[in-house]
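**Student:** Have a look at this prediction, sequence included:
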Amino acid sequence: MRIILKINYDANVAIIKLMCQMIEAQPMTKEAKLVQSIIFETLPKFQKAKNTAIENQTVFIDSKKNTITLKYHQAYALEQLIINLIFTVNCFLAKKHLNDIKDFLNQKLA
């Protein structure tokens, strides 16, 4: 099962920052280690979308969305990452984007 995630540049950057926090952390539980290992394989997709947006000069066009296809387990790990680490985000706009993505993934995974 695949889940298609359409996000703008700002949301993509917010996800990448959250993923980098998870990679730098030392997970203690098995579930956190599982999420971290899935994030390792998912992060290049988001970085590629970010670099493509920079190359195409669509960074400041808010209506331009990047399409990222995630497998079911990748979408689940991303949702768990957002749920567990959203409190560390200080920027209101980034929190809004992350909450929107979390709600979308929650609907698709249910």
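**Tutor:** Thanks, I have the structure now.
**Student:** CA only for contacts and neighbour counts going forward, please
**Tutor:** Fine.
**Student:** What distance do you get for the residue nearest to the spatial centre of the chain to residue 48?
**Tutor:** Centroid-nearest residue in the chain, with Cα atoms, centre = their mean: residue 15, separated by 3.6 Å. According to Cα to Cα, to the nearest Å, residue 15 stands 13 Å off from residue 48.
**Student:** let's bring in a second model and compare:
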Amino acid sequence: MKIKLQLKPDTIIALDRLLEMLWDLPVSLDKRENVYKSIGYDLAEKFSSKAKSIIKKANLFETKTKAISLKYHEAWALEIIINELLEHFPDKNEYRKSLLTSLSNNLNQKLA
């Protein structure tokens, strides 16, 4: 089962920046948290490559959305990761925080 998302370049870059924080988290004894991290590492690599390609093709007026397809478990974990990281490491940039919150809400609706 796949979840299809249409994301703006700004959202992909904001998500890439947030997922970079996963690499700095310490190892946990909680199995559930380790599952989230494991899926999160895969997602971090996926969105990092997307963000890099967007930055290489930098166009200030680019508003096209990018189609991204996630497996159900990836979308499920991504929603949880976004909420947890925003809670523990609040973003000072309100625009990025708004983009990520909107993405989390969108994932929640698609997963329901």
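**Tutor:** Happy to help now that I have it. This is a predicted model, so every value here is computed, not measured.
**Student:** sorry, back to before: now for the residue nearest to the centre of the first structure: which residues touch it?
**Tutor:** When contacts are counted by Cα atoms under 8 Å, 6 or more residues apart in numbering, residue 15 of the first structure touches 46, 98.
**Student:** Which helix or which strand is home to it?
**Tutor:** In the assignment (DSSP states H and E), residue 15 of the first structure maps to helix 9-24.
**Student:** May I see the buried residues of that helix?
**Tutor:** 9-16, 18-19, 22-23 (16 or more other Cα atoms under 10 Å).
**Student:** okay, among the residues you listed, which ones form the most distant pair?
**Tutor:** With Cα to Cα as the measure, no two of the buried residues of helix 9-24 of the first structure lie farther apart than 9 and 23, at 21.0 Å.
**Student:** SS state for residue 106 of the first structure?
**Tutor:** helix (DSSP: H, G, I helix; E, B strand; the rest coil).
**Student:** so what corresponds to it in the second structure?
**Tutor:** Under the alignment defined by TM-score structural alignment, residue 106 of the first structure is paired with residue 108 of the second structure.
**Student:** where does the closest residue to residue 13 of the second structure other than its chain neighbours land in three-state SS?
**Tutor:** Once flanking residues are discounted, residue 13 of the second structure sits nearest to residue 51: 5.3 Å by Cα to Cα, 6 or more residues apart in numbering. Secondary structure for residue 51 of the second structure, judged by three-state DSSP, is helix.
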